[in-house]
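Asks: Could you work out the structure for the sequence below:
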Amino acid sequence: MKQAHAMPFGASLLAGGGVRFALWAPAVDQVVLELGAQQPASHAMRRDAGGWHRLELPDAGPGDAYRFRLPDGLRVPDPASRFNPEDVHGASQVIDPKAHAWQHAHWRGRPWEEAVLYELHVGTFTVEGTYAAARARLPALAELGITAIELMPLADFPGKRNWGYDGVLPFAPAASYGTPDALKALVDAAHGLGLMVLIDVVYNHFGPEGNYLHAYCPQFFNPKHQTPWGSAINYDGEGARTVRDFFIHNALYWVEEFRFDGLRMDAIHAIRDDSPLHIVQEICQALHAGPGQERHVHVVLENDANQASFLARDARGRPPCATAQWNDDLHHAAHVLTTGETDGYYADYADDPVAQFGRALAQGFVYQGQPSAFRGGERRGEDASRLPLAAFVSYLQTHDQVGNRAFGERIQAIGEVGLVRAAWTCLVFSPHVPMLFMGEEFEASTPFQYFCDFGPELASAVAKGRREEFGRFKAFADEAARARIPDPNAESTFMASKLRWEEWDDPLHEAWRIQLGEMLALRRQRLVPLFAGQRGAGRFQAEDGLLRVAWTLADTTRGLEGPRLHLLAHFGEGPVEGVALPPGELLYANAVERDGSGTLRVARGGVFVALQEPGLA
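Replies: The predicted structure is shown next:
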């Protein structure tokens, strides 16, 4: 099978040979296409009344370099480039989207309740930092029990290294990792192993370097809405229809042409759109109406506003909009619980963090409309009581929560390891969709630091700004302390963030990986079949560090109320004795003993999980 996504933007191969080029540049009267790398030939493009510049060249073909020349002489890449091998300031390249012959055309994805996510950054996942090297590591992840990998953004960015959130060419996979076909081979291999692959996309802003749209298409932005990155992307002003189509096609492009199993949308709370139909909803509708009719396609949101309405289900339990959302609430509560840190937004979870963690496990969001002290009393969130708990992707670490620390320390380096493992055990046996950050499965010793590769002037400003940002914290009030914060633009910062795969089998690291694999196997075999019909919140109790959570699952074969899943965990000081035994069949226990009277002795960090059949006390 060969796959391509047809779109009105960029360079498209013609059926009879040649290439059609199209650029929306309403702010200029003339655009010249330059074709070729060394001595490019100039071809005037035709402009229509809507600001589109088009040209068909019968002699152009795959591999040809091209760029657009504006009236002032500025040469710019194609904003819909499928590949920019010489970085974002260089020429784009014509790509044959059907060059890759897919080996696993039968793949139709997986139901969402089967998801165990693994977030990875291609550049630091391996020493080589390529799509091909990442592909070689997939079998080990599949064997561990991972069922979906989530790639941090791949839209091409300036320089050789970046987290990906500074992308400026949304259709061009980052050239520093390899070719588009190498990325397709990665996705293809994942499907052969039973792994879904999601891609992180950024539809709320463009990066600060290499975005040339202002020069010929200021209509791409709406100055009525200001964001931390300047004028917002224009989803609701004059010319918004073309802008909206650009991003709708981008979503379809990744899912159709690269056969990704879905998207993770970055920071949709930062998207400004006053349209009757929000751009996130329109993108989801397009995915459901297109590739979603043939296979499982999932959309995961990052949304600090906790808008449960984006996650609603229809009468058949299907999501008309997004499938799930990253659950920062659970992370924040778990972070306070395991590390004791209460700075910044963690302050909202400092009051009884065991109860906050329990609320997140039972209900998904902690904040469902109540005021946030950190936000000055502003109410945050919406009622999530009717959502399935699979609508929440929950975790103890992400690229943000690790990398936004001054030194990029992972949670096991700053928290109590026994409590961290206990929190992860709670998450694995919950109806939430669990997510690991790369290396977490073997408690990697390497940090994940903030890194980039901007031009000299911007690089200096970014390094200075990052150190000033941490100056607000007591630990970095001293200038000498701030000077120790790694320079984001230094290659050494990037290199320090690469995983050390020799730790995978190191005795100091493999014990947790083996334990995690056993827990994931139990989840897959005993619980996942019961998660499909789970709806609504669970119940929790927290007292003196002892947490109890219970969820009602579903009998999907008969549409009846099914078993109840019971979780007991102790995060308090010292062991507790005489603890009432949760009802049902024991599924898993760690650091828990039964005493002679039929009650439990639970050590600090102990966890007990039981499954109670319907009707049994």
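Asks: all contacts plus neighbour counts: C-alpha atoms, from now on.
Replies: Will do.
Asks: what ranges do the strands span in the stretch 51-200 of the chain?
Replies: Across the stretch 51-200 of the chain, reading from the start of the chain, the strands by DSSP state E, counting those that start in this stretch fall at 52-57, 65-69, 75-76, 92-93, 117-120, 148-151, 155-156, 169-173, 196-201.
Asks: Which one of these lies nearest to residue 565?
Replies: Taking CA to CA as the measure, those were each checked against residue 565, and strand 117-120 came out nearest at 21.7 Å.
Asks: what's the closest one in contact with?
Replies: With contacts defined as CA atoms under 8 Å, 6 or more residues apart in numbering, strand 117-120 is touched by 146-152, 398-399, 433-438.
Asks: can you rerun that using 6 Å?
Replies: Surrounding strand 117-120, the residues in contact under the criterion CA atoms under 6 Å, 6 or more residues apart in numbering are 148, 149, 150, 151, 435, 436, 437, 438.
Asks: Same question for stretch 300-313.
Replies: For stretch 300-313, the external contacting residues (CA under 6 Å, 6+ apart) are 264-269, 319, 321-326, 381-382, 384.
Asks: For that stretch, buried residues please.
Replies: Judged by neighbour count using 16 or more other CA atoms under 10 Å, the buried positions of stretch 300-313 are 300-308, 310-313.
Asks: Could you dump those residues into TSV with distance to residue 568 added?
Replies: What follows is these, written out as TSV (distance: CA to CA, whole Å):
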residue	distance to residue 568
300	29
301	30
302	29
303	30
304	29
305	30
306	27
307	29
308	28
310	31
311	28
312	29
313	30
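Asks: In strands, which of these appear?
Replies: The members of the buried residues of stretch 300-313 that map onto strands under DSSP state E are 300, 301.
Asks: Closest one to residue 259 out of the buried residues of stretch 300-313, please.
Replies: Closest to residue 259, out of all of those and judged by CA to CA, is residue 300, at 16.3 Å.
Asks: For the comparison step, fold the sequence that follows:
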Amino acid sequence: MRRAHSMPFGAQVEPEGVRFALWAPTARDVALVLDGTEHPMPEAGEGWRRLTRAEARPGSRYGFRIDGNLVVPDPASRFQPEDVSGLSEVIDPSAFPWSDGSWRGRPWEEAVIYEAHVGTATPEGTYAGLAAKLEELRDLGVTAIELLPLADFKGSRNWGYDGVLPYAPDSAYGTPDDLKRLIDHAHALGLMVFIDVVYNHFGPAGNYLHAYAKTFFTERHQTPWGAGINFDGQESGRVVRDFFLHNALYWLEEFHVDGLRFDAVHAILDDSETHFLAELSARIRAATPGREVHLILENEANQARWLERGEGGRAAGHSAQWADDLHHGWHVLLTGEDAGYYESFADKPVAHLARSLAEGFAYQGEPFPTLDNHPRGEPSGHLPPSAFVTFLQNHDQVGNRAMGERLSHLADPQRLALARAGWLLAPQIPMLWMGEEWSASAPFLFFVDFAPDEELNRAVREGRRREFRSFAAFSDEEKAKTIPDPTAEETFRRSTLDWAERTRPPHRAVLEDTTALLALRRAEIVPLTKSEWLGGAFTLPNPEALDVTWRFRDGRLRFVANFGADLTLPLPPGRVIWISPAARSQGEGDIILPAWTGLFVKEVA
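Replies: Okay, here's the model as predicted:
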């Protein structure tokens, strides 16, 4: 089985040689730099430059000289062996021998996602290193791995959100073929693979588009990273849209991944009649018939419009959204923190959590205190639980803390045990942050590598410390200096998982609990979620307890959790499939739930 995605951009191996194509609408002159030689690239209309060279072959190094001066890499490069400013390498994607020809993916309801940063997930920090851990993840109960962005970034270490060459998997982790081997092996084990992609901005170092395609960006839209990407410009919008549409299809077709997670789509600003997000999902659905392809959004605006269901309850466009509201409710209850966006959940965290569990969003158009009481969210109660990806931790919620603490560093283990069950047994799609399954001791810190640009390194370092000066723990300059230096290699090294500790106490007990919960989910919860969704509801027995019910055609699932004084609960109808060890019976079947205990009950229709 051979795979290649054909696109109008970049270097494409053809029978007569290699075709090179660059969209450079604001360049006066462009020359192809190929293995030490230069060749003028003729204009092909509408800003395009194209040239085919018979002597070029896989492995050739190439770039483009702009206006007789700057040599830039291919913005659609498939590989950058010498980082973002080096020459690109011609890759023949059809040379890789895939063995997963029968793989069509897995139903979305079966997804248990494992979010991982390739560089710190294993001591090796490579695609091959992660591939060696896949059997352990399968045995844990994981069915999908989600990789933080792979687009080539400046330096040897980065979370991935500073990528500037979205078609080139970063060489710090291995070659494109190494990544394909990871995906091929995952499919052999029954695991899906998702990749996080960033279509809202480019990183601060190594983006050369301004040198020859200024209209790729527009001042009409402003984002946290500056001028917006020009998705809706009359002159350039079609090419810009196609650049990212092809990128999505490239990962799905050429690398045979099972889905994509789209970063911060609220920052994709588009006034077109058809929003880019709508065209994106439509193009992907049309291009992947017969496959289980899953599209996940991160969207702070909580717009239910992108998650609507079609025939048979299947996703009409995007499959699901990260459920930040649900995370925030659990986090406030577990830690008592109320700074930043947690302030909007600290007034009544149990009620916010209950509504998130039953309906998806806690805020569905109500004023959001953290946004100066501007309305946030859209009605979401009609959507099935599978429209939401839930988590107690992720790279953002851990790594954006000054010290990168995991939730297991902040919360009481017994309280965390209830939250773990309440998260993994609820019918939403659960996502684990790497190492969470055993309460890993390693933090996950913010790290970058912009050397030798020491000015940019210094700006990042000082900006990181300034960001936390409003917190009492880092309010003065000396306290701020205790924040790990994001540009130091040691900060990156400290974030690497130690897989050996998972067999030692107390980590082993957490791993056993996570494994048992995921086995229970597979046996009891997934069969329900594959049947027709009939609706969710919640009540609050008191301000410190919640009672949530999810109804499906094949049965009902109920979750009762108590966070305060003892709660007496009549023995519920159905079968108790999980209950906290500290819960106890009383009288003729009443159940007493002490603080921070709960139960799940299943009724079969």
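Asks: still on that earlier bit, go through the strands of the stretch 51-200 of structure 1 and name the closest to residue 417 of structure 1.
Replies: strand 117-120 (20.3 Å).
Asks: Over which residues of structure 2 does the closest one lie when aligned?
Replies: Residues 113-116 of structure 2 are matched to strand 117-120 of structure 1 when aligned by TM-score structural alignment.
Asks: how close does that stretch sit to structure 1?
Replies: Average distance, stretch 113-116 of structure 2 versus aligned residues of structure 1 after superposition (mean CA distance after the TM-score superposition for structure 1): 0.5 Å.
Asks: related to what we said a few turns ago, show me which of the buried residues of stretch 300-313 of structure 1 is closest to residue 445 of structure 1.
Replies: Ranked by distance to residue 445 of structure 1 (CA to CA), the buried residues of stretch 300-313 of structure 1 are led by residue 302 at 27.0 Å.
Asks: Can you tell me how far whichever residue in structure 2 pairs up with the closest one is from residue 291 of structure 2?
Replies: Alignment note: residue 302 of structure 1 maps to residue 298 in structure 2; criterion TM-score structural alignment. Residue 298 of structure 2 sits at a distance of 23 Å from residue 291 of structure 2 (criterion: CA to CA, to the nearest Å).
Asks: again with residue 189 of structure 2
Replies: Per CA to CA, residue 189 of structure 2 is found 17 Å from residue 291 of structure 2.
Asks: go on, residue 312 of structure 2?
Replies: Here the criterion is CA to CA. By it, residue 312 of structure 2 lies 16 Å from residue 291 of structure 2.
Asks: Residue 19 of structure 2 too?
Replies: In this structure, residue 19 of structure 2 and residue 291 of structure 2 are 30 Å apart, going by CA to CA.
Asks: So for the two, which residue has more residues nearby?
Replies: For residue 19 of structure 2 and residue 291, the more surrounded residue by other CA atoms under 10 Å is residue 19, and the numbers stand at 19 against 14.
Asks: Surely the more buried one forms part of a strand?
Replies: Yes. With DSSP: H, G, I helix; E, B strand; the rest coil as the criterion, residue 19 of structure 2 is assigned to a strand.
Asks: So what does it match up with in structure 1?
Replies: With TM-score structural alignment as the criterion, residue 19 of structure 2 lines up with residue 20 in structure 1.
Asks: Could you count how many residues lie near the closest residue to that match other than its chain neighbours?
Replies: Using CA to CA, 6 or more residues apart in numbering and skipping the chain neighbours, the partner closest in space to residue 20 of structure 1 is residue 56 (4.3 Å). For residue 56 of structure 1, the count of nearby residues is 18 (other CA under 10 Å).
Asks: repeat for residue 587 of structure 2
Replies: One way to gauge burial is a neighbour count; for residue 587 of structure 2, by other CA under 10 Å, it gives 7.
Asks: ok, now which ones touch it?
Replies: With CA under 6 Å, 6+ apart, residue 587 of structure 2 has no contacts at all.
Asks: That one -> structure 1?
Replies: Under the pairing rule here (TM-score structural alignment), the equivalent of residue 587 of structure 2 within structure 1 is residue 596.
Asks: where does its match land in three-state SS?
Replies: Applying three-state DSSP to residue 596 of structure 1 yields a three-state assignment of coil.
Asks: follow-up on the earlier one: drop anything exposed from the contacts of stretch 300-313 of structure 1.
Replies: For the contacts of stretch 300-313 of structure 1, a burial check counting by 16+ other CA under 10 Å picks out 264-268, 319, 321-326, 381-382, 384.
Asks: So which residues of the stretch 351-500 of structure 2 form helices?
Replies: Under the criterion DSSP state H, counting those that start in this stretch, the stretch 351-500 of structure 2 carries helices at the ranges 395-399, 413-424, 454-467, 477-480, 489-494.
Asks: So for residue 447 of structure 2, which of the ones you listed sits nearest?
Replies: Using CA to CA, the nearest of the helices of the stretch 351-500 of structure 2 to residue 447 of structure 2 is helix 489-494, at 5.8 Å.
Asks: what's the mean distance for the closest one versus structure 1?
Replies: After superposition, helix 489-494 of structure 2 averages 0.4 Å from its match (mean CA distance after the TM-score superposition for structure 1).
Asks: What is the distance between that helix and the centre of its chain?
Replies: 22 Å (CA atoms, centre = their mean, to the nearest Å).
Asks: Which stretch of structure 1 is that helix matched to in the alignment?
Replies: Mapped onto structure 1 with TM-score structural alignment as the criterion, helix 489-494 of structure 2 occupies residues 491-496.
Asks: Which residues outside the helix ranked longest in structure 2 are in contact with it?
Replies: Looking only at structure 2 and at elements set by DSSP state H, the helix with the highest residue count is helix 237-253. For helix 237-253 of structure 2, contacts defined as CA under 6 Å, 6+ apart pick out 5, 230, 231.
Asks: distance from it to structure 1 after superposition?
Replies: Comparison of helix 237-253 of structure 2 with structure 1 after fitting gives an average deviation of 0.2 Å (mean CA distance after the TM-score superposition for structure 1).
Asks: what about the residue mapped onto residue 349 of structure 1 from structure 2, which SS state?
Replies: When the two structures are superposed using TM-score structural alignment, residue 349 of structure 1 falls opposite residue 345 in structure 2. Residue 345 of structure 2 carries the three-state label helix when classified by three-state DSSP.
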